[in-house]
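[1] Fold the following, please.
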Amino acid sequence: MFRHGCCCEEWHKTMRIVVYVIASLVHGLVLVSTALPY
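    Sure, this is the predicted structure:
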């Protein structure tokens, strides 16, 4: 399924996107939780 050589490149790209999305979600949650007057 994966050719040796391009699989690592795709994996790193996918992981970068996943980490970026998770970081954005966490950042948004922190902003919302600090903005709400609880």
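[2] CA only for contacts and neighbour counts going forward, please
    Noted.
[3] Look up how far residue 25 lies from the most centrally placed residue in the chain.
    Taking Cα atoms, centre = their mean, the centroid of the chain lies closest to residue 19, which sits 2.4 Å from it. Relative to residue 25, residue 19 is positioned 10 Å away (Cα to Cα, to the nearest Å).
[4] And this one, please, so the two structures can be compared:
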Amino acid sequence: GILWTGEAPKVTELEESMGVYFNMLNGLLLLCHG
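    From the prediction side, this is the model:
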């Protein structure tokens, strides 16, 4: 309910940050090995 609604934005921010970090890591690996 209320707790989940309050936590949701933080989780979304974390997921977005992890996604960006993962994409950067992938790009770095491609640059190094490609």
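[5] Next up, identify which helix or strand the residue nearest to the centre of structure 1 is on.
    Using DSSP states H and E, residue 19 of structure 1 sits in helix 6-35.
[6] Please tell me how far that helix is from the chain's geometric centre.
    Distance of helix 6-35 of structure 1 from the chain centroid (Cα atoms, centre = their mean, to the nearest Å) equals 1 Å.
[7] buried residues in it?
    Within helix 6-35 of structure 1, no residue is scored as buried using 16 or more other Cα atoms under 10 Å.
[8] and that helix, what other elements does it pack with?
    On a contact count with 3 or more Cα pairs under 8 Å, 6 or more residues apart in numbering; DSSP states H and E, helix 6-35 of structure 1 meets no helix or strand.
[9] how big's the offset between stretch 15-26 of structure 2 and structure 1?
    Superposing on structure 1 places stretch 15-26 of structure 2 at an average distance of 0.2 Å from its equivalents, by mean Cα distance after the TM-score superposition for structure 1.
[10] In structure 1, which residues correspond to that stretch?
    Using TM-score structural alignment, stretch 15-26 of structure 2 corresponds to residues 16-27 of structure 1.
[11] For that stretch, which outside residues touch it?
    Under the contact criterion Cα atoms under 8 Å, 6 or more residues apart in numbering, stretch 16-27 of structure 1 has no outside partners.
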